[in-house]
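1. got a predicted model here, sequence first, then my questions.
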Amino acid sequence: MFTITESAAEAINQLTAAQDVQVRGGLRMTLSGLPEDGAALSVEITSHPAPGDDVVDAAGTQVFLARETRVRLADKILDARKDVNGHFTFLVANPQ
């Protein structure tokens, strides 16, 4: 099951607030390419899910996943780190 850490939820909440995204907004994630080729993860703050997106609610925030992305990230964890300049980096990891 795809899970979201408290740090990732806090980052998403801060980003949606900074961009004045409505209550139903969240982070949309799309994974492209093949894992063996170094799949690329794209993220964007958006006010609503795209048609066909699955919505993951956690810790007061939402993540929108394109269906293929959800399948590929089904057993992963989304985490976030904030650098010294206040920029967030999202990380997808295997559970420990």
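-> Received, thanks. Computed from a predicted structure; not experimentally measured.
2. going forward, measure contacts and count neighbours with C-alpha atoms only.
-> Will do.
3. so what touches the lengthiest helix in the chain?
-> Looking only at the chain and at elements set by DSSP state H, the helix with the highest residue count is helix 6-18. Helix 6-18 is contacted from outside by 22, 25-27, 45-46, 58-61, 78-81, 88, 90, using C-alpha atoms under 8 Å, 6 or more residues apart in numbering.
4. and those, which two are furthest apart?
-> Maximum pairwise distance in those, criterion C-alpha to C-alpha, is 23.6 Å, between 22 and 81.
5. in addition, the following structure is provided for comparison:
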Amino acid sequence: MLDIDATAASAIGEPTRGAGGLRIGWADRDGTRSITPAVAAHPVTRDEVVAAPTGGQVFVAPDAAGHLRDKLLDVRMDVDGRFRFAIDDRH
């Protein structure tokens, strides 16, 4: 199951407060794989629900769940100062 670090948990809490949680899907376009995060009111059927340490929720879509097992959801700041979700191997 996906694990969530404290930084990501804090980032999830703000946009999802009162809105349900963060839903993570999976895209595989032209050989490039990426997660597709979006704020969601509730999980969709067969989503895995992961509780963040701060009380927020992450809904992992079935197509993403297999790719994200034993991974860590993290947040990093990009060059423009915006936060971006990242998936890392669990140490």
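-> Cool, the structure landed. The shown structure was predicted, so the numbers you read here are calculated from the model rather than taken from an experiment.
6. ok, back up a step: now do the buried residues in the longest helix of structure 1.
-> 6-13, 15-16 (16 or more other C-alpha atoms under 10 Å).
7. from what I can see residue 65 of structure 1 touches residue 57, true?
-> No: using C-alpha atoms under 8 Å, residue 65 of structure 1 is not in contact with residue 57, being 11.2 Å away.
8. between the two, who's got more neighbours?
-> residue 65 (23 against 14; other C-alpha atoms under 10 Å).
9. relative to residue 82 of structure 1, how far out is the more buried one?
-> 22 Å (C-alpha to C-alpha, to the nearest Å).
10. that older thread, wait, which of the buried residues of helix 6-18 of structure 1 is closest to residue 74 of structure 1?
-> Nearest to residue 74 of structure 1 among the buried residues of helix 6-18 of structure 1, with distances taken as C-alpha to C-alpha, is residue 8, at 16.5 Å.
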